[in-house]
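Q: 3D, please:
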Amino acid sequence: MTTPLFPGGVALSDLAVYDWLASDGTCGGSPHVHTASSEGYLVSAGSGRVQTLSRDGAADYSLTPGEVLWFSPGTVHRLMNESNLALTVVMQNSGLPEAGDAVLTFPAAVLDDPEAYAAAARLPAGREEERAAAARVRRDLAVAGYLELRDEMERNDRALAAFHDRAARLVRHRVREWQQLWESTVAAETERTRRQFVALSRGDRGIMADAAVVRAEPNPGPRAFGMCGRLATWQGF
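A: Next comes the predicted model:
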């Protein structure tokens, strides 16, 4: 073992939440759901809120420095920036939440058309200004669909289930790719720990013989345009 394998089971990013004004008078990111992974927020600076939709209905949580909030798969969440909100985001399954298992809350007609969804979710290559403009259009469409979904949930107790079904249909063609990523990272790390338990039960040092420290290097270039804000990430995370 030349590097610790723990990062194979998680991903870490530094998120500066968008301060773009939305149609309902709030600032923030694109509402979305994760189909397979949990995600956690540690508030590092500023203040804001996160709105959620789950089996318990609609909820609203304040976010101030030092607070931690976790989301299980299927929880629709929308970050709202009130004053320079910044988060450390911890993601399950080797970064899968940001890398693919998320579905944005576009209106139902877009979710039901895979080609339309892909076109609406995709950001163009090019200059920062062009990508920022496209990310804002994407956010606005997701907010529109989120507000529709929230209103529909008040009238129809099957509304969230219908959204989950649409999300599952959109991602099913990627599951094999995700399984391969999971096997090579999360499952490999779990097996490493199992073997270490066996070694320790015999009184053996096991992988402690290969102790290592690794400084994570930041990925080069400007912050990426994520779903909820500008993302700084590190190699190996």
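
Q: Please make it C-alpha for all contacts and neighbour counts, starting now.
A: Fine.

Q: Doesn't Gly236 lie inside a helix?
A: No: applying DSSP: H, G, I helix; E, B strand; the rest coil, one finds Gly236 to be coil, outside a helix.

Q: which one is it nearest to, not counting chain neighbours?
A: What sits nearest to Gly236 in space, not counting adjacent residues and going by C-alpha to C-alpha, 6 or more residues apart in numbering, is Pro7, at 6.5 Å.

Q: Counting neighbours, which bits of the biggest helix by length in the chain end up buried?
A: Identified as the longest helix of the chain according to DSSP state H is helix 128-155. Within helix 128-155, the residues scored as buried using 16 or more other C-alpha atoms under 10 Å are 131-132, 134-147, 149-150, 153.

Q: Second chain to compare with the first, below:
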Amino acid sequence: MTTFPGGTAVTDLTVYDWPGPDGLPGGSAHVHLVCTEGYVVLEGRGWLQTLGADGFAETPLTPGTVAWFAPGVVHRLVNDGNLRILVVMQNAGLPEAGDAVLTFPPEHLTDGARYRASATLQADDPAGGARRRKDLAVDGFLRLRSGGPQALAEFYARAAALVGDGLPGWRERWRDGPLAATTATGDQLDHLAAGDVHHLHDGRLTVLTAPPTRGYGMCGRLATFPQHQEFDRQNATST
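A: Okay, the predicted model is just below:
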């Protein structure tokens, strides 16, 4: 088994078309603290709203658009119609495994218990919970936009405090994913320089299959690919 190239991960995202408090259909606004995330637009149209050190911006999204943003860029997807995106995530999918803080209003960010109560979906109504969560995050995002740099700085501080307990696990995922992939490349370069090609004999094909159902994510319905999956060589064909 091998990890996805570069220790990254991918998700097939169908963006929500539910209208938010400002009337715009789309997903929840949120931020990542250590991960860069990229979007490859597969179909449909929409907008990427961002808020960061450079202020607020809107970027049009059409099929073929590729856009990415670094940690600290608050982002929100707006769906103008059938918006579907391939999401490429740093650190082996950490953005969907902890590195995301929703832009809830400040009163929902005071401690972990209060935040989790607002962010966790109820098993008996995941769609309703996802919609309520999204509206709450958009409400907080609109406040951030109007609050200026000080409001954004305060949000960053609250977000960092909320994720503190998870940092050891994040470090482990980083170590076993992108750091291991980068280290392996260095080793392979050393082997090639010495005329050693043994690692080429260890190459294998890995095929990932998406789950048959989509979950309710922050921005839309998610088809999340597993990090590892062995390829069934009996069903392989060569071309």
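
Q: measure the aligned partner of Thr11 of structure 2 in structure 1 to Gln235 of structure 1 for me?
A: When structure 1 is aligned by TM-score structural alignment, Thr11 of structure 2 is paired with Ser13. To Gln235 of structure 1, Ser13 of structure 1 is 10 Å away according to C-alpha to C-alpha, to the nearest Å.

Q: Compare these two (neighbour count), which wins?
A: Ser13 (18 against 13; other C-alpha atoms under 10 Å).

Q: Contact partners for that one?
A: 88-90, 231-234, 237 (C-alpha atoms under 8 Å, 6 or more residues apart in numbering).

Q: quick one on the thing from earlier: was I right to think the residue nearest to Gly236 of structure 1 contacts Phe237?
A: Yes: if you go by C-alpha atoms under 8 Å, Pro7 of structure 1 and Phe237 touch, sitting 5.6 Å apart.

Q: Assign a three-state SS to Met91 of structure 1, would you?
A: strand.

Q: Count the neighbours of it for me.
A: For Met91 of structure 1, using other C-alpha under 10 Å, the count is 23.

Q: Wait, it touches Pro97, no?
A: Yes: counting by C-alpha under 8 Å, Met91 of structure 1 touches Pro97, with 6.4 Å between them.

Q: which neighbours do the two share?
A: Joint contacts of Met91 of structure 1 and Pro97 (C-alpha under 8 Å, 6+ apart) are 37-39.

Q: who wins for most neighbours among those?
A: Glu39 (22 neighbours).

Q: residue in structure 2 matching Met91 of structure 1?
A: Per TM-score structural alignment, Met91 of structure 1 is aligned with Met89.

Q: Equivalent analysis for Thr105 of structure 1, please.
A: Aligned by TM-score structural alignment, Thr105 of structure 1 pairs with Thr103 of structure 2.

Q: what range in structure 1 matches stretch 182-194 of structure 2?
A: Going by TM-score structural alignment: stretch 182-194 of structure 2 matches residues 190-202.

Q: May I see the buried residues of that stretch?
A: 190, 196.

Q: For Leu231 of structure 1, grab the count of nearby residues.
A: Residues near Leu231 of structure 1, counting by other C-alpha under 10 Å: 20.
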